[in-house]
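Participant: this one's structure only:
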C-alpha cells in the first residue's frame, strides 16, 4: 500500500486546513494455533438484532469470542522495546484515537495495572483468522511475536498478519457545512475518515451523507441535513463541523443529548420517511414500514382499552415479579407501565392478543414505559428545531455586527454556522451572543 502524498499537496494548494492523525489495527492469528481450553467463553446475544429492518428471520450467533489477559511478562517486553515503537521514537507524530489506544499506549498510561483484558474474535464464520481485539501495536513484528506468546492461550499462536499503525492527513472538519460540502469550495465534499472521525461506522455514515448531497446538488434539489434530534449521523456531523476535533472522533451514545429518542429499535421510524423522500427507499419497503406503523398504532390503542380482570394466577404473577397486587381490575396499559412487567408476563391474561411481529410489541412497550421521558425529549427536540429553522446567511460578516463579543465574532467567523441552533453550540459563544445574533437576524429580515 502506497501513500497518496500528491493528494495532500493538492489539498494544501486549495488552502484546505489539514491535520495529522494516526490509527492502527491488531494482529490476526490462526485459529488452529490457539489453545482455547483455559480461556473464558463470551457467547453472543441470544436475541440478535439484524442490521436491516427488512430482515424477516433473525440471524443466530454461530460463533463465540474468548477473553484472555496480558501479564507482567507481556508488559516487560513492551517496556523493553518502547524505543523501537515509531510512535515513541517520533517517526509517527499523528494524534491517535482516544478510545482505542495502542497496546503500548495502555502499558505506559496505565503502568499500575498488572494485566489488560483482550478479546479473541473470529473474523468470520468460515475463516481461520482470529482478531486480537485490544492488541493494536506499531512495534516490529519480532517484538509482537514475543509479547503475544506470553499471553494465555496464545503461547503457540501463528500470526497470519502482524499489527501495524499508520498516520494520515485529514481535514479540519469546521471547514465543512452540515451537508459535508466545503464552505469555500463549492461542489467539493469531504467524506469518511478524512473528515476527522475514526473509521468504520463513522466513516461510512459520512460517506453516505456526502454522496447523497453531491447527487442532490447535481439534480438541483434541496440538500439533506440530518439534525441532532433525527439521528446519530446528525449528531456526529454536527459535532465535527461545529466543535472540530483534536483526535479521531468516535460516535458514542453519550455524545447525544437526545439518546432516549435515538434508539436502534426506532431507527426506521426516524429515517425511513427521509430515505423514501430522497429516493433511497423503495415504495415496497416504504409501504411495509407504513403497515408496521399502523400495527403499532392499533396495538397501542388496544392495550389502552383492554381491561384485565383480577385472577389468582394474575396476583401470583405480580407477587413473583416483585410488584404490588391489584385491588381492582385495570387496563392492560397500567400493568405494562410497571417496570417489572413485560408483554410476555401478561400473555396468559391477554385474551385478545394477536400474533404480531416482535418489533410491534417492542415499540408499544417502550412507548408505554418511557412515555413521560420520551415526551420531554421530544419537546427539547422541538425547541432545538425552532432555533435550527433560523437560517444565517452564508455571506454574513460577523466583524461588522454590533452587540457580539470579540470571542464570539472570532468563533462564529471560523465555524460559519448555518443556523442559530448551531451557533449556540459553538464553544465560546454564550446564550447572550445567540440572543444578540437573533435580534440582528430579525432586523436584517425586516430591512429586506
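Facilitator: Yep, it's here. Quick caveat, the model's predicted, so the values are computed rather than measured. Numbering: from 1, shown residues only.
Participant: contacts, neighbours, all on C-alpha from now
Facilitator: Will do.
Participant: Is residue 323 in contact with residue 340, as I believe?
Facilitator: Yes. Under the criterion of Cα atoms under 8 Å, residue 323 makes contact with residue 340 at 6.8 Å.
Participant: residue boundaries of the helices in the stretch 151-300 of the chain?
Facilitator: 201-218, 232-243, 267-277, 283-305 (DSSP state H, counting those that start in this stretch).
Participant: Second structure follows, compare the two:
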C-alpha cells in the first residue's frame, strides 16, 4: 500500500513562535508552505511566562514587526498589562514588556495562520529528513508519509526528545504535558548534525483564590500604553489592565531549599542538560548567591478567564512536597494551592556553529533552523530566528539575495551573529549588553532602521512604508527648524530657564541647543516655541533623542564605519586555515570549525586573537596581489 506523498515549496517543522513566523513569511511571499506540529493545540503556545518583550527582548519584537513579522501585532491584540521598562535610564535600554492572555495569544495566532493563503497546517510528527547528495529534498512523518520540499526549516523548540522532571518524576513529554518529538534526533545525527542537550524550567502555576495579595506589592501597567507594532493604532491599545504583584523569598524559603538539594534532580545528576545562566532555577539562585537574603517573586496572571497565576522567579525541579513547603514561606503564599507543579525540561538542540549567518546549515543545502532548536532561549529570540530562517529559505527558493542583518543594524543581527560565531554551551539569551552599538539600535527607531528592508523583502506593504517615509520627513524638518530657531535673551526665556533650574542666557541660543541641556527636553520647550507644529508622539520622541544624544550617536556611527571595513573583507568558503602560516594552533582549529564569512566575523570567534586577525589580513592581501 503506497504512502501519502505531497509536494510544497517550503516545509516548517514546529509551530511555536519560530515556526509561526517562518511559515507566515514563506506563505505571505506566495510560496506553498506546510507547517507541522505534534499538536495543533500547541500553536504559539507560551509554556513558560505568558509575556512578550522585556529588557532587550522588546527590541527584538519591534525589529521583527518593522521587518513584517507577526508577534508584535499579536501581543497588541492579546495583552492584559503593558509596561515600558527602564524609563529612568537612557533611551538605549528602554524596553516594552506586555503580559499576555496565554490562551488568547495562541488562539489569535492560530486564527492568523489558518486564514493565510498558501499555508497548510498539519498535525503530525516529522521523524526523518530526506537528504540527497547534500541537499534537502523533504521530510517523512512517523506515519510514513513523505512531503517533498525545496527548503525545510527546523523549529522544534523544546519538544525534541523532551523530558519533564521534578523530584523523582521524569515524564517523556514536551512542555505542558504535550507529546514530545522522539524520532527526528536520530535522523539529524545520521546526517552528520552535532546535537547538544539543553535544559530550561518553569515555576508552578497556582490558584489565585489561595493568594493573599495584601502582603504583596501591586505592579500596575502604564497609564499610556505604547503598542509593540508600528502598524497598531495607538488608541486601540488604551484599555483597562490587570495588576501583577511582587513579593520576595526569605531565609525560611532558602533553608527549605538547602535542606532538600539532595532531592533536586538538578544537583543529583538526574538532569543531564545545561541550563540557562541568566534564567536560573530558585535552587540555583540559593546555591550561587548564598549571601542574598531574598529573591524577587513576580505573581502574574495567565489570562483573563483563568485563576492560574505564574510565580515568576521561582522555577524549580524540586519534588512537589518541597515545592509546597518553599512556596508557602513566601509572604502572600502561606496558603497557596498549586494547580501545576514546577518542572525542568530537557531537550535536544543543535550546535549552532553548524549554521551560516542566513541560518542555513553549512553542510545541507536548503535546510534551515530557527528558535530554541538553535540553542537559544525565549519566545522573542525564537520568533526573530524563525522569521529570518523563513525569509532566507524563501529568498533561496525564489532565486533572490538572502538577507543577513549585521551587528550594527539590529539586535537580530547581534543574536544570530553570536549564535553562528561563538561557542554556546548553554541556552543563549539576548541582553542589551551584548549589543555594542545599542545607542543606534534602540527599540523606538526599529522602523527607521529596518522598515525599508521589510518592504524590499515584500512583507511590508507600500502603504506602511509610505507612512514611514512621511514620519522620517517630519523628523528631519523639525530638527532643522529647531537648529535654525534662535531664542533671544528676554524675560520670558530667563523665567523659563529659572523654572527648570537651567543656566540663564547671556546671548541667543537655538532651540536645539536648549534641548541638549540635561534638565530640558523637546517636550518642555513648548512654552518657548510659538511655531511648534502638531506632531505625533513618535516623531517628537525621535526629534528629542536625535538632538539630545547627537554627539554620542555620531561617535557610534564612526565605530560602525570601522566595523564595516572588517565586515567588508570576505573570506573564502570551506577554506583550510592550516595553509595560513604563523596562525596559532587554537586559531586554526576555531577558524576551521566556524568557517567565518568575513574578517569581522573571524575577529569575534573565541580563541582568535587580534594578532591572528593581523596574520589573516596579511595572508589574504598577498593572495589578492
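Facilitator: Arrived safely. Here the structure is a predicted model, which is why all the values come from computation and not from measurement.
Participant: Residue 486 of structure 2 corresponds to which position in structure 1?
Facilitator: Alignment note: residue 486 of structure 2 maps to residue 307 in structure 1; criterion TM-score structural alignment.
Participant: burial count for that match?
Facilitator: Number of residues near residue 307 of structure 1 (other Cα atoms under 10 Å) recorded here: 15.
Participant: related to what we said a few turns ago, mind checking the helices of the stretch 151-300 of structure 1 for the one nearest to residue 437 of structure 1?
Facilitator: Nearest to residue 437 of structure 1 among these is helix 232-243; the distance by Cα to Cα comes to 16.8 Å.
Participant: Mean deviation, that closest one versus structure 2?
Facilitator: Helix 232-243 of structure 1 differs from its equivalent in structure 2 by a mean of 0.8 Å after superposition (mean Cα distance after the TM-score superposition for structure 1).
Participant: Report the aligned residue range of structure 2 for that helix.
Facilitator: Under TM-score structural alignment, the match for helix 232-243 of structure 1 is residues 411-422.
Participant: Just the buried residues of the matching stretch, please?
Facilitator: Judged by neighbour count (16 or more other Cα atoms under 10 Å), stretch 411-422 of structure 2 contains these buried residues: 411, 412, 413, 414, 415, 416, 417, 418, 419, 420, 421, 422.
Participant: Need the helices of the stretch 151-300 of structure 1 in JSON lines (columns: distance to residue 327 of structure 1).
Facilitator: Below are the helices of the stretch 151-300 of structure 1 laid out as JSON lines (distance: least, Cα to Cα, whole Å):
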{"stretch": "helix 201-218", "distance to residue 327 of structure 1": "51"}
{"stretch": "helix 232-243", "distance to residue 327 of structure 1": "44"}
{"stretch": "helix 267-277", "distance to residue 327 of structure 1": "38"}
{"stretch": "helix 283-305", "distance to residue 327 of structure 1": "19"}
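Participant: and among the ones you listed, the most buried is which?
Facilitator: Most buried of the helices of the stretch 151-300 of structure 1, by mean neighbour count (mean count of other Cα atoms under 10 Å): helix 232-243, with a mean of 23.
Participant: quick one: contacts of the match of helix 232-243 of structure 1?
Facilitator: 56, 59-60, 63, 352-357, 359, 374-376, 381, 384-385, 404-407, 428, 430, 434-435, 441, 594, 596, 601-602, 604-606 (Cα atoms under 8 Å, 6 or more residues apart in numbering).
Participant: which of the residues you listed are buried?
Facilitator: 56, 59-60, 63, 352-357, 359, 374-376, 381, 384-385, 404-407, 428, 430, 435, 441, 594, 596, 601-602, 604-605.
Participant: picking that back up, take the buried residues of stretch 411-422 of structure 2 and lay them out in JSON lines including distance to residue 616 of structure 2.
Facilitator: Formatted as JSON lines, those follow (distance: Cα to Cα, whole Å):
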{"residue": "411", "distance to residue 616 of structure 2": "28"}
{"residue": "412", "distance to residue 616 of structure 2": "28"}
{"residue": "413", "distance to residue 616 of structure 2": "24"}
{"residue": "414", "distance to residue 616 of structure 2": "23"}
{"residue": "415", "distance to residue 616 of structure 2": "25"}
{"residue": "416", "distance to residue 616 of structure 2": "24"}
{"residue": "417", "distance to residue 616 of structure 2": "20"}
{"residue": "418", "distance to residue 616 of structure 2": "21"}
{"residue": "419", "distance to residue 616 of structure 2": "23"}
{"residue": "420", "distance to residue 616 of structure 2": "20"}
{"residue": "421", "distance to residue 616 of structure 2": "17"}
{"residue": "422", "distance to residue 616 of structure 2": "19"}
